[in-house]
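Colleague: Fold the following and give me the result.
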Amino acid sequence: MAVFTLREPTSFEQDIKKSRFLALAAPVDSASQALAFFQAKGVPEATHNCWAYKIGAEYRFNDDGEPGGTAGRPILQAIEGQDCDRVAVLVIRWFGGVKLGTGGLVRAYGGVAAQCLRLADKLELIPMATLRCRCSFADLALIQSRFESFGVQVQDEQFDAEGVRWVLNLPVQHKTDFQQSFINMTRGQGECEPVEQA
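Modeller: Purely as a prediction, here's the structure:
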């Protein structure tokens, strides 16, 4: 299943029964980045600043004074429902005098967040693998010529007397084929091992 983050921050505004809802969404790489986004974009004068973020398996949400489960959780469900990850969504509400009830709040917060994410310019998150490879100077050009077809990105490159040492990133789906190809191109003389992710 494809998972997406946002290319850039986006917003969506809607009036629901005289209350104004403003959803702000942004790509984030860490919990501290998400919290900084909420801090920077929250409106102290607004009635509620409710939010949620999801980064891999890590997530948090906040109802900011709305009845429990009526704001933060529906925002999180909107993030998951739009197949998003590494995303923070803040929904700001200015109360307009008409109570929405718990079901109305869930629909309002979840709906505004989902619409904001629907309108956003998304970028597919491709799972990446990291390999540590070594080869001789004789094989260097041949191997480099294959990088593009496997989607390889060079993270680090060091030359020594024997040849080159690389730390390479590439899409997980190409990892096994690239390793096999690397061994074939170096006639078994090169090394290409996965780096264990912490």
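Colleague: going forward, measure contacts and count neighbours with C-alpha atoms only.
Modeller: Noted.
Colleague: sec struct for the residue of the chain most remote from its centre, please.
Modeller: What lies farthest from the middle of the chain is Ala161; by C-alpha atoms, centre = their mean that is 40.1 Å. Following DSSP: H, G, I helix; E, B strand; the rest coil, the label given to Ala161 is coil.
Colleague: residues in contact with it?
Modeller: By C-alpha atoms under 8 Å, 6 or more residues apart in numbering, the contact set of Ala161 is empty.
Colleague: Check the gap between it and Ser136 for me.
Modeller: Computed as C-alpha to C-alpha, to the nearest Å, the Ala161 to Ser136 distance reads 9 Å.
Colleague: Give me the longest helix you can find in the protein.
Modeller: helix 101-119 (DSSP state H).
Colleague: one more to put side by side:
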Amino acid sequence: MPFTLLGPCEYREEIRKSRFLARAAPVASAAEAQAFIAAASDPGASHNCWAWKVGNQYRFSDDGEPGGTAGRPILAAIEGQAFDQVAVLVIRWYGGIQLGTGGLARAYGGSASKCLQGGQCIELQTRSRCACHCGFAELALLKARLGELDAVLDSETFDASGAELHLAVPEARFAELQRLLADISRGRIELRRL
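Modeller: Now for the predicted structure:
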């Protein structure tokens, strides 16, 4: 199962007089990943190298370091620890001593890896998107019970008889949600997959 971070985290390290600062954050989309990188980068640093992964999408940048010595090792750290929906930025302030290509790869990959290990992580769950129409009489009870099933209310649209609810529920709890809806509505509410 893949993991993601609960919140942003940082890791600092000095390697042969070069200072490295790794910053990582959970992201839900490519645009969010790029926004995090733009906001967290330091324009005064020697290099702002990064990688992010969101599902099957990923990107990385060596930002002027020799090709394959920064972005790819950061991405390897993300994938090596089974992370998804995260962005990692490693900022380097050059200290005057050359690290060589192997040293750079170890420094960038190691900083990213230690940063991710130091952050609080949570298992990513596959969620099913579904919808149902709920009458006003059952609406409050249903909304109160959604948390028990780790279901998320994505949207609700009201009409004369109640509300059309769009939900995201962990796949393993889909059948439980169907039973809950049947119980509170005496079989009137039907859950549909989207």
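Colleague: what's in contact with the longest helix of structure 1?
Modeller: 10-14, 16, 21-25, 67, 69-72, 74-79, 81-82, 89-91.
Colleague: And the strands in structure 2?
Modeller: With strands called from DSSP state E, structure 2 shows them at 3-5, 9-15, 18-26, 47-54, 57-61, 86-93, 121-123, 127-135, 152-158, 162-170, 192-193.
Colleague: Mark which of the contacts of helix 101-119 of structure 1 are buried, thanks.
Modeller: Among the contacts of helix 101-119 of structure 1, the ones that count as buried by 16 or more other C-alpha atoms under 10 Å are 10-14, 16, 21-25, 70-72, 74-79, 82, 89-91.
Colleague: and Ala129 of structure 1, how many neighbours?
Modeller: A count of neighbours around Ala129 of structure 1, defined by other C-alpha atoms under 10 Å, yields 18.
Colleague: if we can go back for a sec, just say which of the strands of structure 2 is most tucked in.
Modeller: strand 86-93 (a mean of 27; mean count of other C-alpha atoms under 10 Å).
Colleague: after superposition, how close is that one to structure 1?
Modeller: Aligned to structure 1 and superposed, strand 86-93 of structure 2 gives a mean residue distance of 1.0 Å (mean C-alpha distance after the TM-score superposition for structure 1).
Colleague: Now tell me what touches that strand from outside.
Modeller: 4-5, 18-28, 33, 36-37, 40-42, 45-54, 74, 78, 108, 111-112.
Colleague: That strand aligns to what range in structure 1?
Modeller: Strand 86-93 of structure 2 corresponds to residues 87-94 in structure 1, going by TM-score structural alignment.
Colleague: Distance from the chain centre to the matching stretch, please.
Modeller: Relative to its parent chain, stretch 87-94 of structure 1 has a centroid offset of 17 Å by C-alpha atoms, centre = their mean, to the nearest Å.
Colleague: Give me the distance between the closest residue to Gly163 of structure 1 other than its chain neighbours and Gln158 of structure 1.
Modeller: Distances taken as C-alpha to C-alpha, 6 or more residues apart in numbering place Ser136 nearest to Gly163 of structure 1, at 4.2 Å, with adjacent residues excluded. When distance is defined by C-alpha to C-alpha, Ser136 of structure 1 is 12 Å away from Gln158 of structure 1.
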